[in-house]
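Trainee: How does the following fold in three dimensions:
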Amino acid sequence: MSQKLNLGDLIEIDRRGYQHWAIYVGDGYVVHLVSADGSRPNTSFSLSASTKKALVKKQRLSEVTEGNKWRVKNKHDNKYSPKSRQEIVQSALQMVGKKIDYNVVTMNFEHFANNLRYGRYECDQVIRGAGILGAVGTVLAATAAFGFGVMRSLGRQ
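Mentor: So this is what the prediction gives:
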């Protein structure tokens, strides 16, 4: 895939079951999170199950994508003012080599990248997941209430 890349761009990488996120820092390199123990997650949830720490790494974009589709996705630029490109890159490069706490809900790949670009820990994958779980919960609650009502009315006859 060939797209014009600018310093500080958010890169979204398709992986099986989730999207991986990175920050473009120039010359074909990105900064992103990997498992501190070297394992690669199969889904967005498996990294949190296997480790509580992530390592900030600088790698060639071509290595990180592993042949998967990717895109520039500065998705919150219309909602938040991004930091300057130089500040994003400088912050990202200062993090390289550090181990940080990892949590799929509060500090994952997307939180990390969004914080570098916007100064905000935000993750649409978590928000979407919470919305789906909320909808499922609502359906289950409605089903249970309906079933209770039917059972109650049958008991009165």
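Trainee: contacts and neighbour counts: CA atoms only from here.
Mentor: Noted.
Trainee: Residue 74 and residue 8 touch, don't they?
Mentor: No - in this structure, residue 74 is not within contact of residue 8 by Cα atoms under 8 Å, at 9.2 Å.
Trainee: Those two: which is more packed in?
Mentor: residue 8 (28 against 16; other Cα atoms under 10 Å).
Trainee: Please name the residues that touch that one.
Mentor: Applying Cα atoms under 8 Å, 6 or more residues apart in numbering, we find residue 8 in contact with 23, 24, 25, 85, 86, 88, 89, 117.
Trainee: what helix or strand does the residue nearest the centre of the chain sit in?
Mentor: With distances taken as Cα atoms, centre = their mean, residue 110 lies nearest the centre of the chain, 3.0 Å away. Remark: residue 110 resides in helix 109-118, with elements defined by DSSP states H and E.
Trainee: and the angle for the next helix or strand after that helix with helix 109-118?
Mentor: Heading C-terminal from helix 109-118, the first helix or strand you meet, by DSSP H and E, is helix 124-156. Helix 124-156 runs at 130 degrees relative to helix 109-118, counting by axes from the mean of the first three to the mean of the last three Cα atoms, to 10 degrees.
Trainee: which of the residues in helix 124-156 are buried?
Mentor: 125, 126 (16 or more other Cα atoms under 10 Å).
Trainee: and it, how far from the chain's centre?
Mentor: Relative to its parent chain, helix 124-156 has a centroid offset of 28 Å by Cα atoms, centre = their mean, to the nearest Å.
Trainee: Am I right that residue 45 is in contact with residue 102?
Mentor: No - Residue 45 is not in contact with residue 102 according to Cα under 8 Å; the separation is 10.9 Å.
Trainee: for comparison, sequence B:
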Amino acid sequence: MAPSRRFTADEGGYAQPGDLIEILRPAYQHWALYLGDGYIINVTPVGDVAPGTMSSTKSVLTRKARVRMQLLKDVVGEDKYRINNKYDSCYAPLPVEEIIRRAERYIDTEVPYDVLASNCEHFVTMLRYGEGVSNQAKKAIGAMGAAVVAAGAISLLGFAMGRSREKHN
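Mentor: Predicted structure coming up:
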């Protein structure tokens, strides 16, 4: 259950309210938004028994996510993390009070989830900037496109080689 207190923009500590937190998982990055006082907001698969962890397999298969407020240390576990407001040069962050107010409205709700179009990074950047952005998704889409092109080239090459053998026989 979420504490009833509200977070404010003047809380101290290394991470500041409204900061994007990138959690470096073995196969992907999980994103959260720092609220203050050690708490973050993030999305997890609906029905996940361990809400601090979003397995990459389950996140690919789910279509909904639950927004949770959790302690950063519980979500990070043994993984490394960093503050990464990497989009600040492209998008102006909203005022911190507005970021926190927007985030608090989502706590304990379900939201649509799609690993390529509406993932954890999209969610927290939408809170910080008013627009959902995910370079992680763009890279995945680019990799899939490259794989499709490579598969097509291999098929075309195989077809051409087969035709060439037919002509020589």
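Trainee: The residue nearest to the centre of structure 1 corresponds to which position in structure 2?
Mentor: Matched to structure 2 by TM-score structural alignment, residue 110 of structure 1 sits across from residue 121.
Trainee: Please report how far that match lies from residue 159 of structure 2.
Mentor: 41 Å (Cα to Cα, to the nearest Å).
Trainee: returning to that earlier point: who has more neighbours, residue 45 and residue 102 of structure 1?
Mentor: A direct count of neighbours by other Cα under 10 Å for residue 45 of structure 1 and residue 102 places residue 102 higher, at 23 against 15.
Trainee: show me the contacts for the more buried one.
Mentor: Residue 102 of structure 1 neighbours (Cα under 8 Å, 6+ apart): 48, 51, 52, 53, 54, 108.
Trainee: Of those, which are still contacts in structure 2?
Mentor: Retained in structure 2 by both residues aligned by TM-score structural alignment, their matches' Cα atoms under 8 Å are the following of the contacts of residue 102 of structure 1: 51, 52, 53, 54, 108.
Trainee: Let me know the closest of these to residue 135 of structure 1.
Mentor: residue 108 (23.3 Å; Cα to Cα).
Trainee: element containing residue 33 of structure 2?
Mentor: Residue 33 of structure 2 belongs to strand 29-36, assigned by DSSP H and E.
Trainee: outside of that strand, which residues touch it?
Mentor: So strand 29-36 of structure 2 is in contact with 7-8, 11, 15-24, 40-43, 54, 72, 100, 120-121, 124, 136, going by Cα under 8 Å, 6+ apart.
Trainee: Could you tell me which of these are located in helices?
Mentor: Among the contacts of strand 29-36 of structure 2, DSSP state H puts 72, 100, 120, 121, 124, 136 in helices.
Trainee: farthest-separated two in those residues?
Mentor: Maximum distance among those (Cα to Cα): 23.9 Å, for 100 and 136.
Trainee: Against residue 111 of structure 1, how distant is the equivalent of residue 135 of structure 2 over in structure 1?
Mentor: Matched to structure 1 by TM-score structural alignment, residue 135 of structure 2 sits across from residue 124. Look at residue 124 of structure 1 and residue 111 of structure 1: by Cα to Cα, they are 9 Å apart.
Trainee: Please apply the same query to residue 38 of structure 1.
Mentor: 20 Å.
Trainee: and if you look at residue 154 of structure 1?
Mentor: Taken as Cα to Cα, the span from residue 154 of structure 1 to residue 111 of structure 1 is 51 Å.
Trainee: Could you do residue 7 of structure 1 as well?
Mentor: 19 Å.
Trainee: what do you get for residue 36 of structure 1?
Mentor: From residue 36 of structure 1 to residue 111 of structure 1 the distance is 17 Å (Cα to Cα).
Trainee: Likewise for residue 41 of structure 1?
Mentor: 16 Å.
Trainee: Neighbour count: the two, which is higher?
Mentor: residue 111 (23 against 18).
Trainee: Just say helix, strand or coil for residue 78 of structure 1.
Mentor: Secondary structure assignment for residue 78 of structure 1 (DSSP: H, G, I helix; E, B strand; the rest coil): coil.
Trainee: residue in structure 2 matching it?
Mentor: Under TM-score structural alignment, residue 78 of structure 1 pairs with residue 89 in structure 2.
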